[in-house]
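A.B. asks: requesting a structural model of the entry that follows:
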Amino acid sequence: MNLEQADPEDLAVLRAAFAVDDGGQSALGWEGVRAFEAEHGIVLPEPYRTFVAEITDGSYSGPPDYGLVGLAELPDDWGDDRPERDLRQPFPLTSQWLWEEDDSEPSEETDLLMDRVFDHGSIVLGTDGCGMYWHLVVTGPHRGHVWLITGEGATPFGAEFGFTTAEPGFAGWVEHWAANKPWFDAT
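C.D. replies: Model (predicted):
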């Protein structure tokens, strides 16, 4: 997974999966991408960076079920009572955490960590509904990885984590969806 330079094969997969045929008019453009990055103090991982700059900035054709939201957007069901998102702060997890199955006592520290999981170091790609959000990590050790974050927990996507047969990262996530495979086909 090359996070610094877009692989032409990955871009071909993304173009085919989204079949955007508007000559890039739905894309944000490089100026828009750089402005977003400067505003948030980050550099988006490839191939997502090139995808939003040249192919499209959001799509109703999915993934996920309710479509891919634009770079600076959040899904309609995100809610207004969430803490402010801070993309500069690193995404706090490197392995699955199912807080619904966590036997430790609830604490303020646990609540703060859950807020950071939802709101630090990732952009929201979209939702499969019912509070199931797909995130692309943009800062921290898991930069470039896609995570499913729900009210019950957070799970990384990619074969190396044991829940799916898919390649990691944005292109692997899209390719898996385009092949019409279940998200977690290895469990």
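
A.B. asks: when you work out contacts or count neighbours from here on, use the C-alpha atoms and nothing else.
C.D. replies: Noted.

A.B. asks: mind listing the strands for the chain?
C.D. replies: Secondary structure of the chain (DSSP state E): strands at 122-127, 133-137, 146-149, 154-156.

A.B. asks: now tabulate those strands in a markdown table and tack on mean neighbour count.
C.D. replies: Formatted as a markdown table, the strands of the chain follow (neighbours: other CA atoms under 10 Å):
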| stretch | mean neighbour count |
| --- | --- |
| strand 122-127 | 27 |
| strand 133-137 | 26 |
| strand 146-149 | 24 |
| strand 154-156 | 23 |
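
A.B. asks: make a markdown table out of those strands and add distance to residue 47.
C.D. replies: Below are the strands of the chain laid out as a markdown table (distance: least, CA to CA, whole Å):
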| stretch | distance to residue 47 |
| --- | --- |
| strand 122-127 | 14 |
| strand 133-137 | 11 |
| strand 146-149 | 12 |
| strand 154-156 | 18 |
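
A.B. asks: please provide the structure for the following sequence as well, for comparison with the first:
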Amino acid sequence: MLIDWPGVRARVLRLTPADHTWRELEAPLTPAELDAVQRQLGVELPADYQQFLLHVGRGGPGPFSGVLPVEHVDGEWRWRVDQDYDPNDLTNLAKPFPLRASDWRVAEDIENDCPDPFTFEPRNDYHDEWERWHDRHETTMFNPRRTHGALYICHEGDGLGEWLIVTGPERGNIWLDHRVDGRGMTPAWLPHHRRVTFGQWYLHWLGTAEGGRTGDRSGGPRRAG
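C.D. replies: Down below sits the predicted model:
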């Protein structure tokens, strides 16, 4: 799919901000800045995301909170996450993203094992069992290896977010991160698209916004499964 990225910037600039959460469209990166980003990361970013950075903006409005901007701070390039916890581990982007399909069944199995407080007497036994379950949940679902090769580019709020896969067979695709509510990580999809690239993800949102539904800040692809 050939995308007129300079034209995309013009289309975004014509939009009316949806609400107070609207992220301003920032200046694009220069080619020299993009080269510096990729040298630091040790990887080449997916082609359509490179074109977005060069011709649309280093960050700006998009699904949910918008596309998180890349910035140069204290001599290093990083993505401005605007929350207390930064999910990105930029040192492991060259390692392949490990998932090939949704892991919602793994998440569901762990959620189903969550202890029921009404089956424990005394209550201290429940708390001990819950702590063991919670440790298993965190070490399994939030193991840092699960997001190797992935770049966190959008947060939906309440711990939910979206990743652009940079390395591995899923390179270039958007994955949804709903681990905090027990749904695991899963590839985004649209009708007639079992996988969604960055370009498809962004243009789907833009088309929704241009259709007058800017009050719906998501406009993003759906969760598979």
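
A.B. asks: before we move on, back to that, out of the strands of the first structure, which gets nearest to residue 45 of the first structure?
C.D. replies: Nearest of the strands of the first structure to residue 45 of the first structure, taken as CA to CA: strand 133-137 at 8.4 Å.

A.B. asks: what about that closest one, how far off from the second structure?
C.D. replies: By mean CA distance after the TM-score superposition for the first structure, the fitted strand 133-137 of the first structure averages 0.9 Å away from its aligned residues in the second structure.

A.B. asks: quick revisit: so which of the strands of the first structure is nearest residue 97 of the first structure?
C.D. replies: When those are compared for distance to residue 97 of the first structure using CA to CA, the nearest one is strand 154-156, at 5.4 Å.

A.B. asks: so that closest one corresponds to what in the second structure?
C.D. replies: Under TM-score structural alignment, the match for strand 154-156 of the first structure in the second structure covers residues 185-187.

A.B. asks: mean per-residue distance, the matching stretch versus the first structure.
C.D. replies: After superposition onto the first structure, stretch 185-187 of the second structure sits on average 0.8 Å from its aligned residues (mean CA distance after the TM-score superposition for the first structure).

A.B. asks: so how far is that stretch off the chain centroid?
C.D. replies: Chain-centre distance of stretch 185-187 of the second structure: 10 Å, with CA atoms, centre = their mean, to the nearest Å.

A.B. asks: now the terminal residues of stretch 153-169 of the first structure, how far apart.
C.D. replies: Start-to-end span of stretch 153-169 of the first structure (CA to CA, to the nearest Å) is 19 Å.

A.B. asks: and for it, what's in contact with it?
C.D. replies: If you take CA atoms under 8 Å, 6 or more residues apart in numbering as the criterion, stretch 153-169 of the first structure is touched by 1, 94-100, 117, 136, 144-149, 172-173, 175-176, 183-187.

A.B. asks: may I see the buried residues of stretch 12-21 of the first structure?
C.D. replies: Residues of stretch 12-21 of the first structure classed as buried: 13, 14, 15, 17, 18, 20 (neighbour count, 16 or more other CA atoms under 10 Å).

A.B. asks: one step back: of the contacts of stretch 153-169 of the first structure, select the buried ones using a PyMOL command.
C.D. replies: Here is the PyMOL selection string for the buried members of those, based on 16+ other CA under 10 Å:
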select buried, resi 1+97+99+117+136+144+145+146+147+148+149+172+173+175+176+183
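
A.B. asks: for the equivalent of residue 102 of the second structure over in the first structure, which non-adjacent residue is spatially closest?
C.D. replies: Using TM-score structural alignment as the criterion, residue 102 of the second structure maps onto residue 96 of the first structure. Take residue 96 of the first structure and drop its neighbours on the chain: the residue closest to it by CA to CA, 6 or more residues apart in numbering is residue 155, 4.6 Å away.

A.B. asks: any idea how far the one you found is from residue 169 of the first structure?
C.D. replies: 13 Å.

A.B. asks: do residue 47 of the first structure as well
C.D. replies: Here the criterion is CA to CA. By it, residue 47 of the first structure lies 9 Å from residue 169 of the first structure.

A.B. asks: what residue lies at the spatial centre of the second structure?
C.D. replies: Nearest to the geometric centre of the second structure sits residue 162, at 1.8 Å (CA atoms, centre = their mean).

A.B. asks: corresponding residue for that residue in the first structure?
C.D. replies: Superposed on the first structure with TM-score structural alignment, residue 162 of the second structure falls opposite residue 134.

A.B. asks: repeat that for residue 5 of the second structure.
C.D. replies: By TM-score structural alignment, residue 5 of the second structure lines up with residue 11.

A.B. asks: was I right about that match contacting residue 52?
C.D. replies: No. Applying CA atoms under 8 Å as the test, residue 11 of the first structure and residue 52 come out as separate, 10.9 Å apart.

A.B. asks: which one of those two is surrounded by more residues?
C.D. replies: residue 52 (22 against 19; other CA atoms under 10 Å).

A.B. asks: so the more buried one makes contact with residue 71?
C.D. replies: Yes. If you go by CA under 8 Å, residue 52 of the first structure and residue 71 touch, sitting 7.3 Å apart.

A.B. asks: return the set of buried residues in the top helix by length along the second structure.
C.D. replies: Scanning the second structure for the longest helix, with DSSP state H as the assignment, gives helix 123-141. By neighbour count on 16+ other CA under 10 Å, the buried set for helix 123-141 of the second structure is 126, 129, 130, 133, 134, 137, 141.
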